[in-house]
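Q: Provided below for reference: sequence and predicted model.
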Amino acid sequence: MASQTESSLTPTDRSSPSAVSNTNITVLPAPEQCERDLKQEAITIFLSGAIDKGSAIPWQDDVYQRLRSHPCLQQSFLSRPVVLFNPSRSDWDSTWIESPEFQPWHEQVTWELDKLAEADIVAVHLPATSQAPISMMEMSLVLGGGKQRLVVCCADKFWKRGNVEMMAERGHGKLVNNLDAMVTALVGAIQSVSIYKWGKLVSEEKTGK
């Protein structure tokens, strides 16, 4: 939650943070809101992870691109839209006071907490180069709720790797250590959500099975 130095996203392609849509996958940046119809029909994923003032790898863009090109999520297979909740915002100011009394910061944190609670799936990225305290708190909130599918990409040398392993096991989260495995797990989670919400795999909806 919200310091853009840790939890938020900084896309490398600045043309894509708002209303980016390919093969039914859309990126929704803070503080934008989903249209009601899209919100009801979509499978939603909250992206949580360190950016360390822009020095961390742009994993969020990588995940978006890999999901967009994944064969199981191509337009011909994916009838339900997928929305990636992106905590990044183009007007973020690092001088904002981190206090509930400061309206812009309050708006950001409120958006993150709301979208974290709304998401069907939460993806957490914990690299070895960051302590990622905000992402750890977000993961704890998800585990405490027990209602969402959690996918955690945690580096083997992350400073609290042991704690993450035990938390993921306790909360039945999927724990991986690389982005390839994370994307595979997210595709599986998308399919699971589709079955849970609508009783069908996304590919079955297209074929009418």
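A: Cool, the structure landed.
Q: alpha carbons only for contacts and neighbour counts from here, please
A: Noted.
Q: which stretches in this structure count as strands?
A: Secondary structure of the chain (DSSP state E): strands located at 20-22, 25-29, 43-49, 82-86, 121-126, 149-154, 174-176.
Q: all helices of this structure, in order?
A: Secondary structure of the chain (DSSP state H): helices located at 36-41, 59-69, 103-118, 133-145, 161-170, 179-198, 202-207.
Q: can you add distance to L28 and give the ones you listed back as a markdown table?
A: Output for those, formatted as a markdown table (distance: least, Cα to Cα, whole Å):
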| stretch | distance to L28 |
| --- | --- |
| helix 36-41 | 11 |
| helix 59-69 | 12 |
| helix 103-118 | 10 |
| helix 133-145 | 18 |
| helix 161-170 | 26 |
| helix 179-198 | 17 |
| helix 202-207 | 21 |
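Q: can you lay out those as JSON lines showing mean neighbour count and distance to V83?
A: As requested, the helices of the chain are exported to JSON lines (neighbours: other Cα atoms under 10 Å; distance: least, Cα to Cα, whole Å):
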{"stretch": "helix 36-41", "mean neighbour count": "12", "distance to V83": "8"}
{"stretch": "helix 59-69", "mean neighbour count": "18", "distance to V83": "10"}
{"stretch": "helix 103-118", "mean neighbour count": "18", "distance to V83": "11"}
{"stretch": "helix 133-145", "mean neighbour count": "18", "distance to V83": "18"}
{"stretch": "helix 161-170", "mean neighbour count": "14", "distance to V83": "24"}
{"stretch": "helix 179-198", "mean neighbour count": "18", "distance to V83": "11"}
{"stretch": "helix 202-207", "mean neighbour count": "16", "distance to V83": "14"}
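Q: what about versus this one:
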Amino acid sequence: MAKDKKPGTVSIDQDVEDKDHQLPPHPEPLPPQHPSFIHCMPPKNPAITKNKHSVFLAGSIEMGNAVQWQPHMVKRLHHLPITVCNPRRGHWNTSIIPAKDDMDFKTQVEWELKALDDVTVVCFFFDHNTRSPVTMLELGLLAEKHKVVVCCDKRFWKSGNIHIVCGKYGIPYCETFEGLVGLIMKELKKNDLDVDENGKLLSEPSSAD
């Protein structure tokens, strides 16, 4: 998609009022960005193989109506030598038909599916002011994978379903954004990224295979 807005496009990077304070303030000061950090968005091919560890930001977008949790998470992870795959791209053409024959739609969905398969960790954030049907679909697809962490507040309309699924499949889950950051760090540590409980990088990883 072009960066300039076209007729029929909506900005999904616009500010969304976080009226319920779902996103905490960033720690100050934020650590500097690691030189190997990669922030990847569609349609650019996910650069997952350039780093040994990677995180997919699965969760509420809702055509730009969800809180801007993705850039918030990018800033919380940018001090690490990882690739972050973020499906929330700058603008989306509302005339695109959500059907397999629409090439723009197909490109977006296939980008997401490939990245979901390839990353080390998939984190889910459910904005409790959204419906997020695609996010629930993706969680169902990945529930039996051992690389998922979830943040779902009790105020989300299907939180009971989400929490039961997490319990059944042993998926770590929490109800706050800050808790989600911690769960991501634990999963990265399980996959041999040397970080402490606060997410501080203790040593550089070996090169990706």
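A: Nice, I can see it. Quick caveat: nothing in here was measured; it's all calculated off a predicted structure.
Q: quick one: closest of the helices of structure 1 to T26 of structure 1.
A: helix 59-69 (8.9 Å; Cα to Cα).
Q: show me what the closest one is packed against.
A: helix 179-198 (3 or more Cα pairs under 8 Å, 6 or more residues apart in numbering; DSSP states H and E).
Q: so how far is the helix it packs on off the chain centroid?
A: 12 Å (Cα atoms, centre = their mean, to the nearest Å).
Q: name the surrounding residues that touch that helix.
A: By Cα atoms under 8 Å, 6 or more residues apart in numbering, the residues outside helix 179-198 of structure 1 that reach it are 43, 59, 63, 66-67, 72-73, 120-121, 123, 149, 151-153, 174, 176, 200-202.
Q: as TSV, the strands of structure 1 with mean neighbour count and distance to R36 of structure 1 would be great.
A: Below are these laid out as TSV (neighbours: other Cα under 10 Å; distance: least, Cα to Cα, whole Å):
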stretch	mean neighbour count	distance to R36 of structure 1
strand 20-22	16	17
strand 25-29	23	13
strand 43-49	26	13
strand 82-86	25	13
strand 121-126	25	18
strand 149-154	24	22
strand 174-176	20	29
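Q: now the ones you listed in a markdown table, with distance to T12 of structure 1?
A: As requested, the strands of structure 1 are exported to a markdown table (distance: least, Cα to Cα, whole Å):
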| stretch | distance to T12 of structure 1 |
| --- | --- |
| strand 20-22 | 13 |
| strand 25-29 | 14 |
| strand 43-49 | 15 |
| strand 82-86 | 13 |
| strand 121-126 | 17 |
| strand 149-154 | 20 |
| strand 174-176 | 24 |
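Q: so which of those strands comes closest to N163 of structure 1?
A: Closest among those, using Cα to Cα: strand 149-154, at 10.8 Å.
Q: which other helices and strands does the closest one contact?
A: Partner elements for strand 149-154 of structure 1 (3+ Cα pairs under 8 Å, 6+ apart): strand 121-126, helix 161-170, strand 174-176, helix 179-198.
Q: how about the residue nearest the centre of structure 1: what's its closest non-neighbour residue?
A: What sits nearest the mean C-alpha location of structure 1, by Cα atoms, centre = their mean, is L47, with 2.0 Å. Of all residues not flanking L47 of structure 1 in the chain, A123 sits nearest, at 5.1 Å (Cα to Cα, 6 or more residues apart in numbering).
Q: show me the contacts for that neighbour.
A: I45, F46, L47, S48, L150, V151, V152, C153, L186.
Q: quick check: of those, which lies closest to D114 of structure 1?
A: F46 (10.3 Å).
Q: quick check: the closest one vs L186 of structure 1, distance?
A: Taking Cα to Cα, to the nearest Å as the measure, F46 of structure 1 and L186 of structure 1 are separated by 11 Å.
Q: and if you look at L143 of structure 1?
A: 17 Å.
Q: again with V83 of structure 1
A: V83 of structure 1 is 12 Å from L186 of structure 1, by Cα to Cα.
Q: what's the answer for K197 of structure 1, then?
A: Distance from K197 of structure 1 to L186 of structure 1, by Cα to Cα: 16 Å.
Q: Q131 of structure 1 too?
A: 23 Å.
Q: same question for C154 of structure 1.
A: 14 Å.
Q: right, and K206 of structure 1 touches L78 too?
A: Yes - counting by Cα atoms under 8 Å, K206 of structure 1 touches L78, with 7.2 Å between them.
Q: picking up where we left off before, which position in structure 2 aligns with the residue nearest to the centre of structure 1?
A: Mapped onto structure 2 by TM-score structural alignment, L47 of structure 1 lines up with L57.
Q: show me the contacts for R89 of structure 2.
A: I12, D13, M41, P42.
Q: ChimeraX command for the buried members of those?
A: The buried residues among the contacts of R89 of structure 2 can be selected in ChimeraX (16 or more other Cα atoms under 10 Å) with this line:
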select :12,13,41,42
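Q: quick check, nearest of the contacts of R89 of structure 2 to I162 of structure 2?
A: I12 (25.0 Å).
Q: gap between the nearest residue to that closest one once chain neighbours are set aside and P71 of structure 2?
A: Take I12 of structure 2 and drop its neighbours on the chain: the residue closest to it by Cα to Cα, 6+ apart is G64, 3.8 Å away. Remark: distance between G64 of structure 2 and P71 of structure 2 (Cα to Cα) = 13 Å.
Q: fine by me, thanks again.
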